[in-house]
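Peer 1: fold the following for me, if possible:
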Amino acid sequence: MSEQEGRLVVAAAIVDDLARPSRLLAARRSDPPELAGGWEFPGGKVEHGEQPLDALHRELREELGVAVEVGAEITGPLEGRWALGPGLSMRLWLAIVVDGVPAPLEDHDELRWLGPGGWSGVPWLPADVAVVEALISRCPSARV
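Peer 2: Below you'll find the predicted structure:
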């Protein structure tokens, strides 16, 4: 799917260490109502003419008030992307916070650091469950 065929969402799996992540930041949606209460990876839609990584940095500043260092992309089964729903797909990268303290500034009402063995311990939005499972299998330090 090209970026013109559907809306691209970019997101970050914010972890404590790019080489050996053991903690993962989850964000609980407050809006829109149909997603409220579900947990997800912070990020958002790529604007027309915007590069995906530029969008990721912008979204994380807006939503969490942080700057990040981006690590490896966690590729999904759909041409490297993850399906989010009709007309929406997501690209996701590992990232660490390099400036600021994450806070739920926009679209979220709570953030939670999930420790080893607990990455699946919140009710993730359905589209993110497969991503969490892929992250756990990729990151041995995330397991107990």
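Peer 1: use CA for all of it now, contacts and neighbours both
Peer 2: Will do.
Peer 1: quick one: contacts of the top strand by length along the chain?
Peer 2: Identified as the longest strand of the chain according to DSSP state E is strand 88-99. Strand 88-99 is contacted from outside by 6-18, 66-76, 80-84, using CA atoms under 8 Å, 6 or more residues apart in numbering.
Peer 1: want to put them side by side, so please do this one too:
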Amino acid sequence: MTERIMVVAAALFDGDRLLAARRSAPPALAGRWELPGGKVESGEAPEEALVRELREELGVEAEAQDRVPGEWPLKPPYVLQAWRARLLPGSPAPKPLQDHDELRWLAPTEIWDVNWLDQDVEAVREAALRGAGNGATSHDAPAPAPRQHPPSS
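Peer 2: Down below sits the predicted model:
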């Protein structure tokens, strides 16, 4: 059996706004939106990987908080886990430095306005249910828009 490779994604909040990052690479994913993050390196804890990836991809200093419930399969052997995260005081504003060409802070009513990568949809939904940790409950999270998965032609 092949060992799983963990990929971590950050549900990075600013108040009640969630950060979305638009992929610029690889070509198959370009133009779609994701929670920023990346692969956990050998010997690295997921929370450490998340902090490192946010520094590399966005140029920010952040802190991993709690894990978003769930785990989502990616292309084998990769598996996605998401963590709520927050910017540390004094951190610069996020900038798209690697693999992204645009960032957006999405208010709760805007979360489904972007075309999320299929594998991020459930992670985003779970993260939105929990919000920034300020007492958000499941009825606070907006439902995904029907266009999230456009009909095939």
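Peer 1: TM-score for this pair?
Peer 2: Scored against TM-score structural alignment, normalised by the length of the first structure, the superposed chains reach a TM-score of 0.84; 134 aligned residues with a CA RMSD of 2.0 Å.
Peer 1: re the thing from before, can you say which of the contacts of strand 88-99 of the first structure are buried?
Peer 2: 7-16, 18, 66-68, 70-71, 74-76, 81-84 (16 or more other CA atoms under 10 Å).
Peer 1: for Gly117 of the first structure, see how far away the aligned partner of Ala30 of the second structure in the first structure is.
Peer 2: Under the alignment (TM-score structural alignment), Ala30 of the second structure pairs with Ala36 of the first structure. Distance, Ala36 of the first structure to Gly117 of the first structure, using CA to CA, to the nearest Å: 25 Å.
Peer 1: those helices in the second structure, which residues are they?
Peer 2: 46-58, 118-130 (DSSP state H).
Peer 1: turn these into CSV, columns for distance to Ala85 of the second structure and mean neighbour count.
Peer 2: CSV is the format used below for these (distance: least, CA to CA, whole Å; neighbours: other CA atoms under 10 Å):
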stretch, distance to Ala85 of the second structure, mean neighbour count
helix 46-58, 9, 21
helix 118-130, 10, 20
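Peer 1: show me what Arg23 of the first structure lines up with in the second structure.
Peer 2: Match for Arg23 of the first structure (TM-score structural alignment): Arg17.
Peer 1: so how far is Leu80 of the second structure from its match?
Peer 2: Going from Arg17 of the second structure to Leu80 of the second structure by CA to CA gives 22 Å.
Peer 1: please apply the same query to Glu122 of the second structure.
Peer 2: 10 Å.
Peer 1: any common contacting residues for the two?
Peer 2: With CA under 8 Å, 6+ apart as the test, Glu122 of the second structure and Leu80 both reach Trp72.
Peer 1: find the residue closest to the alignment partner in the first structure of Ala82 of the second structure in space, skipping its chain neighbours.
Peer 2: Mapped onto the first structure by TM-score structural alignment, Ala82 of the second structure lines up with Leu92. Once flanking residues are discounted, Leu92 of the first structure sits nearest to Ala11: 4.8 Å by CA to CA, 6 or more residues apart in numbering.
Peer 1: so the one you found sits against Pro52, correct?
Peer 2: No. If you go by CA atoms under 8 Å, Ala11 of the first structure and Pro52 don't touch, sitting 9.5 Å apart.
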